[in-house]
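Visitor: Using only what follows, build the 3D model:
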Amino acid sequence: MTQKKIPLRKCVGCQEMKPKRELIRVVHSPDDQVFLDPTGKKAGRGAYLCKSLACFQIAKKKKALDRSLKITVSDEVYRQLESDLATVKADG
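Guide: Have a look, this model is predicted:
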């Protein structure tokens, strides 16, 4: 019996490879919006982050999301992502 392969993704903050389900996806959609994608299925270019504020802040400081999503992420979007991340973390 073979084990089912678990998809891994790299967190843009801490650079650790983790199972996709443990990370949260940030999407740059075709209509030029940036938002969190809890389902991991929305259309657009994606980057993955751990569900921790520490990783988010590292990614923000290094502009890792800007590089991964190939756009300039505004401070307003970072603030929105930070508050969304807090609610996702609260929900589990």
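
Visitor: Going by C-alpha atoms from here, please, whenever you check contacts or count neighbours.
Guide: OK.

Visitor: how about residue 18, secondary structure?
Guide: Following DSSP: H, G, I helix; E, B strand; the rest coil, the label given to residue 18 is strand.

Visitor: Could you pull out the strands in the protein for me?
Guide: 8-10, 17-19, 23-28, 34-37, 45-50 (DSSP state E).

Visitor: this one as well, want them side by side:
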Amino acid sequence: MKQRKIPMRKDIVTGEMAPKKQLVRVVRNQDQEVSVDPTGKKSGRGAYISLDVDIAKRAKKERTFDHVFGVKIEDTFYDDLIAYVDHQQARRELFNND
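Guide: As a prediction, the model looks like this:
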């Protein structure tokens, strides 16, 4: 059976390439609103971050998405992102699915 190609994306905080399933997409739409995109299919400019709480906290500290998207983002977005990543990381460890 033919081996399927695994889509790779770059984590904007660390600069490392990783399988798309191990990352979460953050998207900025035409109205300059930034949100987490769990489906990976929202329209707009997307950027990826690893499902790691430490990396999400580093993104908040460095204001990474402010620089990437060129808009001022509230701290509440970063707090929501950290909570989402923490939840997904816990789910992954609990259910052990890659």
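
Visitor: Can you give me the TM-score here?
Guide: After superposition, the two chains reach a TM-score (TM-score structural alignment, normalised by the length of structure 1) of 0.81; 92 aligned residues with a C-alpha RMSD of 1.9 Å.

Visitor: For structure 2, which helix extends over the most residues?
Guide: Ranked by residue count and defined by DSSP state H, the top helix of structure 2 is helix 75-95.

Visitor: helices or strands up against it?
Guide: Helix 75-95 of structure 2 makes packing contacts with strand 34-37, helix 53-62 when contacts are defined by 3 or more C-alpha pairs under 8 Å, 6 or more residues apart in numbering; DSSP states H and E.

Visitor: So which residues make contact with the shortest one?
Guide: If I follow you right, that is strand 34-37 of structure 2. With contacts defined as C-alpha atoms under 8 Å, 6 or more residues apart in numbering, strand 34-37 of structure 2 is touched by 24-28, 73, 77, 81.

Visitor: And for residue 79 of structure 1, the neighbour number?
Guide: Each residue near residue 79 of structure 1 was counted by other C-alpha atoms under 10 Å, and the total is 11.

Visitor: same check, this time on residue 33 of structure 2
Guide: 13.

Visitor: That one: what's it in contact with?
Guide: Residue 33 of structure 2 makes no contacts at all, as judged by C-alpha under 8 Å, 6+ apart.

Visitor: Skipping adjacent residues, who's closest to residue 55 of structure 2 in space?
Guide: For residue 55 of structure 2, ignoring the flanking residues on the chain, the nearest one in space by C-alpha to C-alpha, 6 or more residues apart in numbering is residue 13 at 6.9 Å.

Visitor: How much space separates that neighbour from residue 49 of structure 2?
Guide: Counting by C-alpha to C-alpha, to the nearest Å, the gap from residue 13 of structure 2 to residue 49 of structure 2 is 7 Å.

Visitor: and those two? which has more neighbours close in?
Guide: residue 49 (26 against 18).

Visitor: so who does the residue lying closest to that one once chain neighbours are set aside touch?
Guide: Leaving aside its sequence neighbours, residue 49 of structure 2 sits nearest to residue 11 (C-alpha to C-alpha, 6+ apart; 4.7 Å). By C-alpha under 8 Å, 6+ apart, the residues touching residue 11 of structure 2 are 17-18, 23, 47-50.
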